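**Student:** Attaching a predicted model along with its sequence, questions to come.
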Amino acid sequence: MAESVIIGLTGPTGAGKSTVAGILGELGCAVIDCDQTARQVLVDCEPCVRELRQEFGDDIVAENGSVDRALLARRAFSSHEKTHRLNEITHPWILRRVQKEIDEWKAAGKEFIIVDAPLLFESGAEKLCDKILAVITPLPVRLERIIRRDNIDREMALSRIRAQQEDAYYTERSDACLRGDEDPGELRRQAAALLERWRR
């Protein structure tokens, strides 16, 4: 049986990463959604939640035991230092889960396993991958998408974009790039061609 190829999928907000992940899923790849994994860690990883309480206050956990993600986000994103602490606490736990999911898909014989992670490089998740695929899209398109998707004003959307890395940060670290503003049929054709090229 051929060995699995682990592909890290990343890119800035609004670039179309979710669309590409969906296409790769349709093409038969297993897709690990790291955002979902991160949310799950806040639900059932007691040591992680304990550390977060120590750092960000006991009140980030509601009476029913669930983490108030909005309150945690407000505190964690109030400064670069706090954001760094949030990542320091959560990333190791998230990476462990992702590795476990990769191992499960490998055991199931999946040829391609996609690690869909907006913070692929920042979290160190790229070390789990054989290939890196970045999705980038021109700024005006991203801006419109974020405004529509998150139902926020232009200024708020711009501040989210400014808080992230430039395109070059992704392209220089990746083995391939796709343009997220391509026609869906063309995007699918390019994604399929990439998988063909990366087949072991």
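**Tutor:** Received, thanks. Remember, predicted model here, so these are calculated numbers, not experimental data.
**Student:** contacts, neighbours, all on C-alpha from now
**Tutor:** Will do.
**Student:** Please spell out which residues along the helix ranked longest in the chain are buried.
**Tutor:** Taking DSSP state H as the criterion, the chain has its longest helix at helix 80-107. Neighbour-count burial for helix 80-107, counted by 16 or more other C-alpha atoms under 10 Å, picks out 82, 85-87, 89-91, 93-95, 97-98, 101-102, 105-106.
**Student:** Could you do stretch 114-127 as well?
**Tutor:** Applying 16+ other C-alpha under 10 Å to stretch 114-127 flags 114-121, 123, 125-126 as buried.
**Student:** Also stretch 46-65?
**Tutor:** Within stretch 46-65, the residues that count as buried by 16+ other C-alpha under 10 Å are 48-49, 52-53, 56, 60-61.
**Student:** do stretch 9-19 as well
**Tutor:** Using 16+ other C-alpha under 10 Å as the test for burial, stretch 9-19 gives 9-18.
**Student:** if you look at the buried residues of stretch 114-127, which of them are in strands?
**Tutor:** Of those, the ones assigned to strands by DSSP state E are 114-116.
**Student:** In three-state terms, label the spatially most distant residue from the centre of the chain for me.
**Tutor:** For the chain, the largest distance from the centre (C-alpha atoms, centre = their mean) belongs to residue 63, which lies 29.5 Å off. For residue 63, the assignment made with DSSP: H, G, I helix; E, B strand; the rest coil gives coil.
**Student:** tell me the centre residue of the protein?
**Tutor:** The residue lying closest to the centre of the chain (C-alpha atoms, centre = their mean) is residue 117, at 2.0 Å.
**Student:** Let me see the contact set for that one.
**Tutor:** Going by C-alpha atoms under 8 Å, 6 or more residues apart in numbering, residue 117 touches 8-10, 33-35, 125.
**Student:** structure B:
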Amino acid sequence: MKIAITGGIGSGKSFICQHLAKRGIKVYNCDEAAKQLLRTSPQMQLQLSKLVGPELYRNNQLQKKILASFILENSRYARAVDDIIHPAVARDFETSGFDWLESAILFDSNFISRTPIHFVVCVTAPTPLRIERIVKRDNITPEQAKKWVDRQMSQAEIISRSNYEIINDGQHDINRQLDQLLQTLEENELLNKK
């Protein structure tokens, strides 16, 4: 059974994954994997260089500003980059041995269609709290943080597409919610075996 953890920026996905790690559950981080593949995969580097231009990698180092400018220039360009990176990340996940993955853009980029996912857990938090977390983490203004939140799929839409919600607002007990999640997954596994 493959399980995805998703949620908007600042919702606390990594925090939940840390709690899962304490329970012995390792979660594949799609963002980290993409960064690693951008540094180490000759095939991906070649494809991206053909798409963006030969200046994208200088001395085998990704020129992040060039890639960011290319992506922001045009939504078609952003999709073309996604069409190189996302299949590579999906293949890497499938061969990783992990059953859990964390992806901020599971639905936004349709990553969910690239690898079999059986159960989706979304992490949610009130928007003001998410903005506060982003400001602290990234050292940006609340206005900039709100733009990042607004660029993503709405939290309500993510909830409607998910199987389970963990509320990470500092009020709800995270461990109790994780206990309930693992019990639900166990029940689903038993149902799937019948």
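**Tutor:** Structure's in. What do you need? Since we're looking at a predicted model, the values are computed, not measured.
**Student:** tm score of chain vs chain?
**Tutor:** With the length set by TM-score structural alignment, normalised by the length of structure 2, the two chains reach a TM-score of 0.88; 185 aligned residues with a C-alpha RMSD of 1.6 Å.
**Student:** what's the counterpart of the residue nearest to the centre of structure 1 in structure 2?
**Tutor:** Matched to structure 2 by TM-score structural alignment, residue 117 of structure 1 sits across from residue 103.
**Student:** Structure 1: which residue goes with residue 35 of structure 2?
**Tutor:** Correspondence of residue 35 of structure 2 to structure 1, assessed by TM-score structural alignment: residue 39.
**Student:** how close does residue 122 of structure 2 sit to residue 49 of structure 2?
**Tutor:** For residue 122 of structure 2, the distance to residue 49 of structure 2 equals 34 Å [C-alpha to C-alpha, to the nearest Å].
**Student:** same question, residue 76 of structure 2
**Tutor:** Computed with C-alpha to C-alpha, the distance linking residue 76 of structure 2 and residue 49 of structure 2 is 16 Å.
**Student:** Helix, strand, or coil at residue 15 of structure 1?
**Tutor:** Following three-state DSSP, residue 15 of structure 1 is assigned to coil.
**Student:** Which residue in structure 2 aligns with residue 128 of structure 1?
**Tutor:** For residue 128 of structure 1, the aligned position in structure 2 is residue 116, judged by TM-score structural alignment.
**Student:** That match - that's part of a helix, no?
**Tutor:** No - Residue 116 of structure 2: not assigned to a helix; according to three-state DSSP it is coil.
**Student:** Identify the residues contacting it.
**Tutor:** Contacts of residue 116 of structure 2 (C-alpha under 8 Å, 6+ apart): residue 2.
**Student:** Which residue is the nearest non-sequential neighbour of the counterpart of residue 66 of structure 1 in structure 2?
**Tutor:** Here residue 66 of structure 1 is matched to residue 61 in structure 2, going by TM-score structural alignment. Leaving aside its chain neighbours, residue 61 of structure 2 sits nearest to residue 39 (7.1 Å; criterion: C-alpha to C-alpha, 6 or more residues apart in numbering).
**Student:** what's the mean gap between the helix or strand hosting the one you found and the aligned bit of structure 1?
**Tutor:** Residue 39 of structure 2 is located in helix 30-40, with elements delineated by DSSP states H and E. After superposition onto structure 1, the average distance of helix 30-40 of structure 2 to its aligned residues comes to 1.0 Å, using mean C-alpha distance after the TM-score superposition for structure 1.
**Student:** List the contacts of that helix.
**Tutor:** By C-alpha under 8 Å, 6+ apart, helix 30-40 of structure 2 touches 44-45, 60-62, 85-86, 88-89, 92, 101-103.
**Student:** Turn these into CSV, including distance to residue 160 of structure 2.
**Tutor:** Below are the contacts of helix 30-40 of structure 2 laid out as CSV (distance: C-alpha to C-alpha, whole Å):
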residue, distance to residue 160 of structure 2
44, 34
45, 36
60, 42
61, 40
62, 37
85, 26
86, 23
88, 28
89, 25
92, 28
101, 19
102, 18
103, 17
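**Student:** Looking at the buried residues of helix 80-107 of structure 1, which one is closest to residue 25 of structure 1?
**Tutor:** Closest to residue 25 of structure 1 out of the buried residues of helix 80-107 of structure 1 is residue 105 (13.2 Å), distances taken as C-alpha to C-alpha.
**Student:** Is there a neighbour count for whichever residue in structure 1 pairs up with residue 169 of structure 2? I'd like the number.
**Tutor:** For residue 169 of structure 2, the aligned residue in structure 1 is residue 181 (criterion: TM-score structural alignment). A total of 15 residues lie near residue 181 of structure 1 under the criterion other C-alpha atoms under 10 Å.
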